[in-house]
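S.K.: Just need the structure, nothing else, for what follows:
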Amino acid sequence: MLILQRRKGQALSINHNITLTVVDAGTDWVKLAIDAPKEIPILRTELKEAAAENQKASATASRQVLEEILKKR
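M.R.: I've put the predicted structure just below:
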């Protein structure tokens, strides 16, 4: 893991096509602007974890529950 210190208005580049710019910062938070190609997905970690949990839950749903859901459609 690389740890960098940046100040408001400073940026860093990743792989020539992604730029992260510090827009604002507080004592326990930072606001970033991310400039990246549209085909590169950018997700907050908590959303990525929630999607993984949903996928896991859907894989373990019983056949009976799935059939009930389909009947309601």
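S.K.: Please count neighbours and contacts with C-alpha atoms only from this point.
M.R.: Will do.
S.K.: Tell me how many other residues crowd K8.
M.R.: 13 (other C-alpha atoms under 10 Å).
S.K.: quick one: contacts for it?
M.R.: T21, V22, V23, D24, A25 (C-alpha atoms under 8 Å, 6 or more residues apart in numbering).
S.K.: Can you flag which of those residues belong to helices?
M.R.: The helices, defined by DSSP state H, take in nothing from the contacts of K8.
S.K.: please give me the structure for this one as well, since I'd like to look at both together:
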Amino acid sequence: MLVLSRKKGESIIIQDDIEITILEVNADTIKLGFNAPRDVEILRKEIYTMIAQTNKESAAHGMDIQVLKDKMKKT
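M.R.: The predicted model follows:
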């Protein structure tokens, strides 16, 4: 893990087109600003984890291939 120290108003650049700026620093919170291309998805970790878990649960239920073929024919 790379650890950097930044002050309010300072930024970090990732691969030429993603910029993270420190907007505000309080006692126990930091406000970050992200400037990135629209195709770059930025999620809070708890949301990312929830989506990954939901996807894992959906995949575990699986679907019979014939049921899937029938559903595709109806559309």
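S.K.: if we can go back for a sec, let me have the contacts of K8 of structure 1 in JSON lines, extended by distance to S13 of structure 1.
M.R.: JSON lines is the format used below for the contacts of K8 of structure 1 (distance: C-alpha to C-alpha, whole Å):
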{"residue": "T21", "distance to S13 of structure 1": "9"}
{"residue": "V22", "distance to S13 of structure 1": "12"}
{"residue": "V23", "distance to S13 of structure 1": "15"}
{"residue": "D24", "distance to S13 of structure 1": "18"}
{"residue": "A25", "distance to S13 of structure 1": "19"}
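S.K.: Just want the most central residue of structure 1.
M.R.: L43 (1.6 Å; C-alpha atoms, centre = their mean).
S.K.: Do a quick rundown of the helices in structure 1.
M.R.: Under DSSP H, structure 1 gives helices at 45-60, 63-72.
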